[in-house]
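S.K.: Please work out how this folds:
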Amino acid sequence: MTLLCRLLSHIALIILLSACSQLTSVPADSIRLSRQLALQLPAPNALGQPFHATQLVTGQYGNQDFNGQFQLELTENKLVLLALAPWGPSLFSATLTPNNLTTSQTSVAQVDVRYMLADFLLTYLPYDALKQSLHGKEITIKESATRREIWLAQTLIIAIDYAPNPNVTAAKSRWQNHIHFHNHLRGYQLEIKTLTFTPAPLAQSIMAEPQPNAEP
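M.R.: All right, here's what the predicted structure looks like:
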């Protein structure tokens, strides 16, 4: 195993283990982000127009860094999030349909894939869809063209900055922005850079269907 892969698995495990005990009583259609906050999983089409994309995600937790490449696919009835290891194979995946969430991961990726999916949804869901999906007391979503903030009472818990992509000359899309995601609640940061983005209805999935609880 490469040093990069060990760092990715180790850091993600540290980030997620602190919250795992809070997930035991959460319904299958939601993800609990804290004791006061839960994210109800939306239908895939809440994210908008179908597309296929690849992204480079780098992150920081404490004084340690990690990165990975993601493949994303959105059709009318399905969202697929696939994380690739540096040597090529899949580390983990999440497939969201209107009635089901299926996750798959290798033993190398000791993470809760639902949290990866939650960060993705918090970043890209349109404002109205996100407002309907977040549940808890005293939640406030502050939104502008370049920034999204999620507040719990008087505490800022998540801040997302959308920096325009200089390579995009058409109408700006957040799918094509460079993004800084800061989870103040759990103390980690992500930088998301979209490498390729193709908005188009897809006749069929170009990704293989993940199998639940797959092992390498």
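
S.K.: CA only for contacts and neighbour counts going forward, please
M.R.: Noted.

S.K.: contacting residues around Ile139?
M.R.: Applying CA atoms under 8 Å, 6 or more residues apart in numbering to Ile139 gives the contacts 150-153.

S.K.: Buried ones among the residues you listed?
M.R.: Neighbour counting over these (16 or more other CA atoms under 10 Å) leaves 150, 152 as the buried ones.

S.K.: Can you flag which of the contacts of Ile139 belong to strands?
M.R.: Taking DSSP state E, the ones among the contacts of Ile139 that sit in strands are 150-152.

S.K.: Pick out whichever of these sits closest to Gln40.
M.R.: For the ones in strands among the contacts of Ile139, the minimum distance to Gln40 (CA to CA) is 15.2 Å, reached by Ile150.

S.K.: From Ala129, how far off is the closest residue to Gln36 other than its chain neighbours?
M.R.: Nearest residue to Gln36 in three dimensions, chain neighbours excluded: Gly136, at 5.5 Å (CA to CA, 6 or more residues apart in numbering). Distance of Gly136 to Ala129, given as CA to CA, to the nearest Å: 15 Å.

S.K.: Give me the three-state assignment for the most centrally placed residue in the chain.
M.R.: Centroid check for the chain by CA atoms, centre = their mean gives Phe120 as the closest residue, at 2.3 Å. Classification of Phe120 by DSSP: H, G, I helix; E, B strand; the rest coil places it in helix.

S.K.: try Tyr115
M.R.: Tyr115 ends up helix, using three-state DSSP.

S.K.: Touching, it and Ser18? I think so.
M.R.: No. If you go by CA atoms under 8 Å, Tyr115 and Ser18 don't touch, sitting 11.7 Å apart.

S.K.: what about the helices in this protein?
M.R.: For the chain, the helices defined by DSSP state H occupy 3-20, 113-124, 127-133.

S.K.: thinking again about what came up before, in terms of packing, which of Tyr115 and Ser18 has more residues around it?
M.R.: More crowded of Tyr115 and Ser18, by other CA atoms under 10 Å: Tyr115, with 18 against 10.

S.K.: Second input sequence below; structure requested for side-by-side comparison:
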Amino acid sequence: MRKNRILLICGLLLALTACSSIRQQAPSRVTLAKDHPFTLPQPNSYPQKITATQLVSGKYKQQTHSLQFQVEQSPERLVLVGISPWGGELFSANWDGKEIKTSSLPAVSKQLQPLYMLADFIITYYPAKVLSPLLARGGMTLQDTPLTRSVLVDGKPLIQINYQYPDHWRGKITYRHIQRHYSLTIETIQAQH
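M.R.: Presented below is the predicted three-dimensional model:
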């Protein structure tokens, strides 16, 4: 009896949070640092179609949170969905090259902004030849090697990324946004190319 009651309460809470999500359209531009905008590249500029499941741990101000991400990258769109430990959708971002549609639970939207998570993903995975001119338009430069990537402002690191393997869909990735004081550890559990 008690078990059924707990399941009913969890189900109701999940239904209520799903009903209260915030849906909005966002600009295709993200401010990575003060006075340094980054225009998102078109989804078709990524060289392959991929579907992936990732575990992402984020650290900000001594707090660490872990989420599962579902990623779908195709020439038509990039979709990023953050899933809670109980299996519910916390946020999503869908970029089709014309508009970005985001949705998130109200409590989540203040902490994890889907637009910024989308930009973090793009900076981590998109080819340097695609990113470099877009970052340059915002006054930033990109340094890229098979195992590291840095976004620089005035020669100083703004974002630092370390890859475990040259195939960035294998192993662990550490992403650090120096100015905003947060870091991500990304591990791809499953990827289908």
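
S.K.: Aligned to the residue nearest to Gln36 of structure 1, what sits in structure 2?
M.R.: Structural alignment (TM-score structural alignment) places Gly136 of structure 1 against Gly138 in structure 2.

S.K.: and that match, what does it touch?
M.R.: 35-38.

S.K.: do the same with Ser28 of structure 2
M.R.: Residues in contact with Ser28 of structure 2 (CA under 8 Å, 6+ apart) are 39-40, 98-100.

S.K.: Can I get the buried part of the residues you listed as one ChimeraX selection?
M.R.: The following ChimeraX line selects those of the contacts of Ser28 of structure 2 that are buried, judged by 16+ other CA under 10 Å:
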select :39,40,100
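
S.K.: Strands - which of the contacts of Ser28 of structure 2 land there?
M.R.: Among the contacts of Ser28 of structure 2, DSSP E puts 39, 100 in strands.

S.K.: most tightly surrounded among the helices of structure 1?
M.R.: helix 113-124 (a mean of 18; mean count of other CA atoms under 10 Å).

S.K.: ok, Gly11 of structure 2 - how many residues close by?
M.R.: Gly11 of structure 2: 11 neighbours (other CA under 10 Å).

S.K.: Could you say which helix or strand holds it?
M.R.: For Gly11 of structure 2, the enclosing helix or strand under DSSP states H and E is helix 2-19.

S.K.: what residues are up against Gly59 of structure 1?
M.R.: For Gly59 of structure 1, the contact set (CA under 8 Å, 6+ apart) comprises 65-67, 188-191.

S.K.: Select, out of the helices of structure 1, the one closest to Asn183 of structure 1.
M.R.: helix 113-124 (8.9 Å).

S.K.: Report all helices and strands that the closest one contacts.
M.R.: strand 30-34, strand 90-97, strand 100-105 (3 or more CA pairs under 8 Å, 6 or more residues apart in numbering; DSSP states H and E).

S.K.: mean deviation (superposed) between the last one and structure 2, please.
M.R.: Following the fit onto structure 2, the mean deviation recorded for strand 100-105 of structure 1 is 0.9 Å by mean CA distance after the TM-score superposition for structure 1.

S.K.: what does the shortest one give?
M.R.: Compared with structure 2 after fitting, strand 30-34 of structure 1 has a mean deviation of 1.3 Å; criterion: mean CA distance after the TM-score superposition for structure 1.

S.K.: buried set for that strand?
M.R.: For strand 30-34 of structure 1, the neighbour count (16+ other CA under 10 Å) marks 30-33 as buried.

S.K.: can you name the two of those residues that are farthest apart?
M.R.: Ser30 and Leu33 (9.5 Å).

S.K.: what touches both of those two?
M.R.: Jointly contacting Ser30 of structure 1 and Leu33 under the rule CA under 8 Å, 6+ apart are Leu39.

S.K.: quick one: the closest residue to Leu47 of structure 1 other than its chain neighbours and Phe70 of structure 1, what's the gap?
M.R.: Leaving aside its chain neighbours, Leu47 of structure 1 sits nearest to Leu125 (5.4 Å; criterion: CA to CA, 6+ apart). Using CA to CA, Leu125 of structure 1 is found at 18 Å from Phe70 of structure 1.

S.K.: between these two, who's got more neighbours?
M.R.: Taking other CA under 10 Å, Leu125 of structure 1 and Phe70 do not tie; Phe70 has more neighbours (22 against 19).

S.K.: so who does the residue nearest to Gln71 of structure 1 when sequence neighbours are not counted touch?
M.R.: Nearest in space to Gln71 of structure 1, with sequence neighbours left out and distances taken as CA to CA, 6+ apart, is Thr54 at 4.5 Å. With contacts defined as CA under 8 Å, 6+ apart, the neighbours of Thr54 of structure 1 are 69-72, 194-197.

S.K.: Can you turn the buried part of those into a PyMOL selection?
M.R.: Applying 16+ other CA under 10 Å to the contacts of Thr54 of structure 1, the buried members can be selected in PyMOL as follows:
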select buried, resi 69+70+71+72+194
